[in-house]
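In: sequence below, structure please.
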Amino acid sequence: MRHSPPTLLAAPQASAATHQAGLHFGVLQFDGPGADLPQTNAKPIAEYVDLHDNTRTALQLRGYTVKTNSGYLYTFPTFTLGAWKTVRLKIGQGANSAGTVFRKKKNFWLNNNSGSLTLTAPGGTQKDSCSWRANGRGSTTCH
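Out: This is a model prediction of the structure:
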């Protein structure tokens, strides 16, 4: 009996993930390391969401909002995000810089179990959204 050589199947080439265009959410740390209590600035400051500007021009973020599904709202002050740059919105208190802005509140903002965020332009146009569920890491990638 004659055996045919085994058939080799070519694996499909992995395609590179496309990166979302425009202004959008990136990494979201919804549950910072450690216990929530006692509540100090260290825990809320460990929670953040990154916003990426994947355009060729700088964007003025004044008036853009980030809102949670539970109704917490952050409105950007005058802030310019450079082309191809990222800004990290931290939940706790601190001094704003070119790469980090702070919500400047002491209370928690992001639910450890699940939730969603919406990014809205000053005219009311929704630019992006991100949802999460507890995953053992306390973080997710929104794009």
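In: rest of the way, CA atoms for contacts and neighbours
Out: Will do.
In: show me the contacts for Cys130.
Out: Going by Cα atoms under 8 Å, 6 or more residues apart in numbering, Cys130 touches 25, 116-118, 142.
In: I have a second one here; can you model it like the first so I can compare?
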Amino acid sequence: MRHHTKAAAAAALATATAVGGLVTAAPASAAGSVHLTKIYYNSPGSDNGSNASLNAEYVQIKNSTSRAVSLKGWKLTDASRHTYTFGTYSLGAGKTVTVHTGKGRDTAAHRYQNSRAYVWNNTKDTATLKKPSGARVDSCSYNNARRAFVNC
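Out: Alright, predicted model coming up:
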């Protein structure tokens, strides 16, 4: 019976993907990990390039482990290779950090790329999180201009 449940879930996911145009990576959180949880790729309102609009575009990363994880040197990239590199930073156990596109003052819960231009395409893109070694930790893709965000 378990195989039928998995097959039905896979078929439902394939159907939802084909209908909605949404593509995401398999969840990396099964055993506890650091993983992408959300990309808000189309900030509300018109894309006027203001810092408020840029900061409404963001990626959320969650640490679902039971200990803090140093993200020093980790990279968050998009398909066009725009890259945000974490400086000295530790993501607490069970905590989420939001990486905003625009400028701001870094805190434990909010980091800023300090970009003057949008990073995440409004139609499709892929976010990839890598360790300093270049090893891929997680990725999340979307292909849906009708929505403003994707849960990874």
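In: break down the second structure into its strands, ranges please.
Out: Using DSSP state E, the strands of the second structure run over residues 34-40, 58-63, 69-70, 75-77, 83-85, 90-91, 96-100, 110-112, 124-130, 136-143, 149-151.
In: any idea which of the ones you listed gets closest to Ala8 of the second structure?
Out: Ala8 of the second structure lies closest, by Cα to Cα, to one member of these: strand 149-151, at 21.3 Å.
In: leaving out sequence neighbours, find the closest residue to the aligned residue in the second structure for Lys106 of the first structure.
Out: Under the alignment (TM-score structural alignment), Lys106 of the first structure pairs with Arg116 in the second structure. Sequence neighbours aside, Gly102 is the residue nearest to Arg116 of the second structure in space, at 6.3 Å (criterion: Cα to Cα, 6 or more residues apart in numbering).
In: from Leu13 of the second structure, how far off is that neighbour?
Out: Plainly put, Gly102 of the second structure is 34 Å away from Leu13 of the second structure if you go by Cα to Cα, to the nearest Å.
In: before we move on, back to that, need the contact list for the aligned partner of the residue nearest to Arg116 of the second structure in the first structure.
Out: By TM-score structural alignment, Gly102 of the second structure lines up with Gly92 in the first structure. By Cα under 8 Å, 6+ apart, Gly92 of the first structure lies in contact with 41-47, 102-107.
In: and of these, the nearest to Gln20 of the first structure?
Out: Nearest to Gln20 of the first structure out of the contacts of Gly92 of the first structure is Glu47 (Cα to Cα; 22.5 Å).
In: neighbours of the counterpart of the closest one in the second structure, how many?
Out: Counting by TM-score structural alignment, Glu47 of the first structure lines up with Glu57 in the second structure. For Glu57 of the second structure, the neighbour count with other Cα atoms under 10 Å is 25.
In: could you report the separation of Glu57 of the second structure from Gly92 of the second structure?
Out: For Glu57 of the second structure relative to Gly92 of the second structure (Cα to Cα), the value is 23 Å.
In: pretty sure the match of Glu47 of the first structure sits against Thr101.
Out: Yes. Between Glu57 of the second structure and Thr101 there is a contact under Cα atoms under 8 Å: 5.9 Å.
In: any shared contact partners between these two?
Out: Common neighbours of Glu57 of the second structure and Thr101 (criterion: Cα under 8 Å, 6+ apart): Tyr118.
In: ok, for Lys103 of the second structure, nearest residue in space, not its chain neighbours?
Out: Leaving out its chain neighbours, Lys103 of the second structure is closest to Asn114 (Cα to Cα, 6+ apart), at 4.1 Å.
In: wait, Thr123 of the second structure
Out: Nearest in space to Thr123 of the second structure, with sequence neighbours left out and distances taken as Cα to Cα, 6+ apart, is Ala145 at 4.3 Å.
In: tally up the residues packed near that neighbour, please.
Out: With other Cα under 10 Å as criterion, Ala145 of the second structure counts 15.
In: can you check Lys105 of the first structure too?
Out: Lys105 of the first structure: 15 neighbours (other Cα under 10 Å).
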